[in-house]
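>>> sequence and predicted model, in that order:
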Amino acid sequence: MLQVMFTQLNDNTIKKNERMDFVDAVKQSAILEQKYREDKKKVNGDFYLIEKESDGTALYTGTFIFGSHYAPNLYIHIKKKLEEIKMNKQQQRERIELIAKMEDGLPDIYKKEEVIENAHLLNLDVSRISKLKKWQRRSIYALTGLLGFAFVGTVFYMVMTIAQYDVAYNKERQTVAAQEKTLEIYEQGLLGNKNEMLDYFNENQKNLTDEEKKIYAGLLLEDKKFKEVVRLYNNDLGYIATMISNRGDINTLKEFHKDFPSKESSFDIFYTDKKYKELLALKDVDMTVKRSEMKTYALMKTGKLEEAKSELSNNNNDDLKGKLTEYEKLSKEIKELNEAIKIAKDSKKDKEVKALGKKKAEVEKKFNAL
């Protein structure tokens, strides 16, 4: 069982430096997040995640900013932060295990992510925003918000220093001007003018944040500029394939795979094309929660039920759990019907054979639809 300890939090609702069960911490964090959203305030809460029966070694440390709209509760906060980190295969497995532990006993209501399209929108006329793709709007809103907070911080610092240091004033004024220009570029992007954004990203490739890289890559992928994306991510084909797959753009993934094949793109394409045996034959694929779900389903469809149940522990997908239960039930029914049909045939009971055959067809239809 997991526990949480808050070490810094200016709110008496949660006691500092005391262990609390993870589920209780998630519930309390959801209440506090809603409270500070309504009050339009932000409060930092430093915390760390530990095993109940342990020496206190942290599995995860972080800061939950209550009222920031980043996450509705502590579980979603940690999950989102983990998914933002680029990981190797071992770290991917550890991440899946940690998420599974967090979800153990956690009510489904706290597992649902929320989408707030314009939480950090800075003085934009939302009615003018063109119909950009969802991932574009969400990413640019987030970046605009972050730049806005940075802008406020810079102005505050500038006001504090101008009376003492003219040099500092001039330097900060230049920084503010640069941030204002960047904000203007993002605003234009929200309004549908992506050319200026592409130029900005291209000129500042070496200094882009991870989030900016994702937006830049997304824009390049829209134009099928695969070589530029590969260069942007230093030939990390598996990571790019995962990024495309997460956007649900299977056609772009197939086009990318033709010129830049990887095990990750093969895996996702095999799943889409229902080539489950080929998918399971692939080794050393970077596993995400989504791919773990794909693998669970592929194992089920190829009749490897016990392996599917084992893989299910890595993703805890309730829908897949239900399908596995139904698959096992229907498999048993089909086996029993086959035996009954054989007995009826041996006894030359034609009407019974026909009735059982009809029943078997109905069960097989449900079985194949899983």
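On my side now, so go ahead.
>>> CA only for contacts and neighbour counts going forward, please
OK.
>>> how about the strands in the stretch 251-370 of the chain?
Taking DSSP state E, counting those that start in this stretch as the criterion, the stretch 251-370 of the chain carries no strands.
>>> where do the helices sit along it?
Listed in chain order, the helices found in the stretch 251-370 of the chain under DSSP state H, counting those that start in this stretch are 263-272, 276-281, 289-301, 305-312, 318-346, 350-369.
>>> which stretches of the stretch 51-200 of the chain form strands?
Using DSSP E, counting those that start in this stretch, strands in the stretch 51-200 of the chain cover 60-66.
>>> where along it do the helices fall?
In the stretch 51-200 of the chain, the helices defined using DSSP H, counting those that start in this stretch lie at 74-84, 89-103, 134-161, 166-190, 194-203.
>>> export those as CSV, with columns for distance to Ile334 and mean neighbour count.
Below are these laid out as CSV (distance: least, CA to CA, whole Å; neighbours: other CA atoms under 10 Å):
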stretch, distance to Ile334, mean neighbour count
helix 74-84, 41, 18
helix 89-103, 33, 17
helix 134-161, 44, 16
helix 166-190, 55, 16
helix 194-203, 56, 15
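>>> let's bring in a second one:
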Amino acid sequence: MLSVMFMKSETKELKTFQKLSIEDACEITFTLETHYQRINKKANADFFILDEEDNEVYSGTLSLGSGCALHVVDHIKKKLISLKMDDIQEARKRSFLEQLEKEVPDHLKTTDGSSSLEGATEDYVQMNQTSVLSTRNRRMIYGGGILSLIILSATCFSTVATSQDRAETIQDLQKQVKLEQKITGTYEKALLGDSEGALKRLSSINEQSLTSEQKNVYMSLLIDQKKYEKAVKLQGNHPEAVESMISKKGDVNALKEFQQTFPSPNGAFDLAYHEQRWDDMMSQSGVEMTDKRYEMKAYGYLKLDKVKEAKEAAAHIQNQDLNQKIETYEKTKKEVEETKKQVEEENKKDKKDENKIKSLTEQQKKQEEVLKNI
């Protein structure tokens, strides 16, 4: 599940460096947004969206009391929903927004990215504020990654270190906090399509200070800019990781360019798949087989009309969708063969039923189209 961590807040009601569920974050930011509009007050709050492993997957700044958003998720939706992106970015955006929306309380869900706060009463605000804060206090825990280390380090040194040591430690921790604040906004820039701004910001940070998630964002941006050598260097001179990401993006031209500079059996296999050269893909040796490549191989065998081999490739992984696809292919193929047989039998008759033959022929075409599109 996703969670929210506020890094910097101009309001004391939002505690920083504490991890909240999406549900609790929506409740408290809705309460504050409503209340602040009532009293004509505004406050900004920087936040991260964290995944299950506490990697930062999105960051932004929420403006409370501005009327721009109902709550923190509504803010993200309004930032992203109207932006035009390429197909891959759109898919990522939709997946991210759908994941967020699942965790929003039902009474705070929006359908078009816009909501009105008119009609909310002070009693409702006060009631919500009390219940949300009590729930939040029961459920919040310290977040992961460098932020939790900062908190824990500060706590330890406040009790065991000398004054001089504490002063030096605090300075170190402040540097770490500034580093995190420098990174704040990078993901929002990337998701909003400001690749140049995000790339410039990430390139100014020491690579050793980047988390794995930040490195992935950085590498993705470098690939988009066709800076393949720098992307490979970022991955410790392991081109396999870069090639795999390019393949996942589905950019055939980029994959072809990368294969020319960093040739490998993996790249040849992936490129043949994307170019639908099924025989070339199957003949490629020395390929590092992953779950994804077993899936690609099974699909290639279907395209070669080799159901048995497709099943053997699929047996290496647990993929219900793939198994269903093979099952559908096998069933449809039998239906095509049966329809062909009926057409042949009808054509052998002395008195042919032309209407029946026509109907069966059209049915066969539809079945073959299904096979083609699997």
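Looks like it came in fine. This is a predicted model, so every value here is computed, not measured.
>>> of all the helices of the stretch 51-200 of structure 1, which one is nearest Lys283 of structure 1?
With CA to CA, the closest approach to Lys283 of structure 1 among the helices of the stretch 51-200 of structure 1 belongs to helix 89-103: 11.6 Å.
>>> helices or strands up against that closest one?
For helix 89-103 of structure 1, the contact count by 3 or more CA pairs under 8 Å, 6 or more residues apart in numbering; DSSP states H and E identifies helix 74-84 as packing neighbours.
>>> tell me the secondary structure at Met5 of structure 1.
Judged by DSSP: H, G, I helix; E, B strand; the rest coil, the three-state class of Met5 of structure 1 is strand.
>>> surely it meets Val26?
No: the criterion here is CA atoms under 8 Å, and Met5 of structure 1 misses it with Val26 at 11.7 Å.
>>> thinking again about what came up before, a markdown table please, covering the helices of the stretch 251-370 of structure 1 and showing mean neighbour count and distance to Tyr186 of structure 1.
Output for the helices of the stretch 251-370 of structure 1, formatted as a markdown table (neighbours: other CA atoms under 10 Å; distance: least, CA to CA, whole Å):
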| stretch | mean neighbour count | distance to Tyr186 of structure 1 |
| --- | --- | --- |
| helix 263-272 | 20 | 31 |
| helix 276-281 | 16 | 40 |
| helix 289-301 | 22 | 30 |
| helix 305-312 | 17 | 41 |
| helix 318-346 | 15 | 39 |
| helix 350-369 | 14 | 45 |
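>>> need those in TSV (columns: distance to Gly145 of structure 1).
Supplementary listing: the helices of the stretch 251-370 of structure 1 in TSV, determined by distance: least, CA to CA, whole Å:
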stretch	distance to Gly145 of structure 1
helix 263-272	33
helix 276-281	40
helix 289-301	28
helix 305-312	37
helix 318-346	34
helix 350-369	45
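>>> which one of those helices lies closest to Lys194 of structure 1?
For Lys194 of structure 1, the closest of these is helix 263-272, at 27.2 Å, according to CA to CA.
>>> compared with structure 2, how much does that closest one deviate?
Here the mean offset of helix 263-272 of structure 1 against structure 2 after fitting is 2.8 Å, by mean CA distance after the TM-score superposition for structure 1.
>>> element containing Ser131 of structure 2?
Counting by DSSP states H and E, the element that carries Ser131 of structure 2 is helix 122-139.
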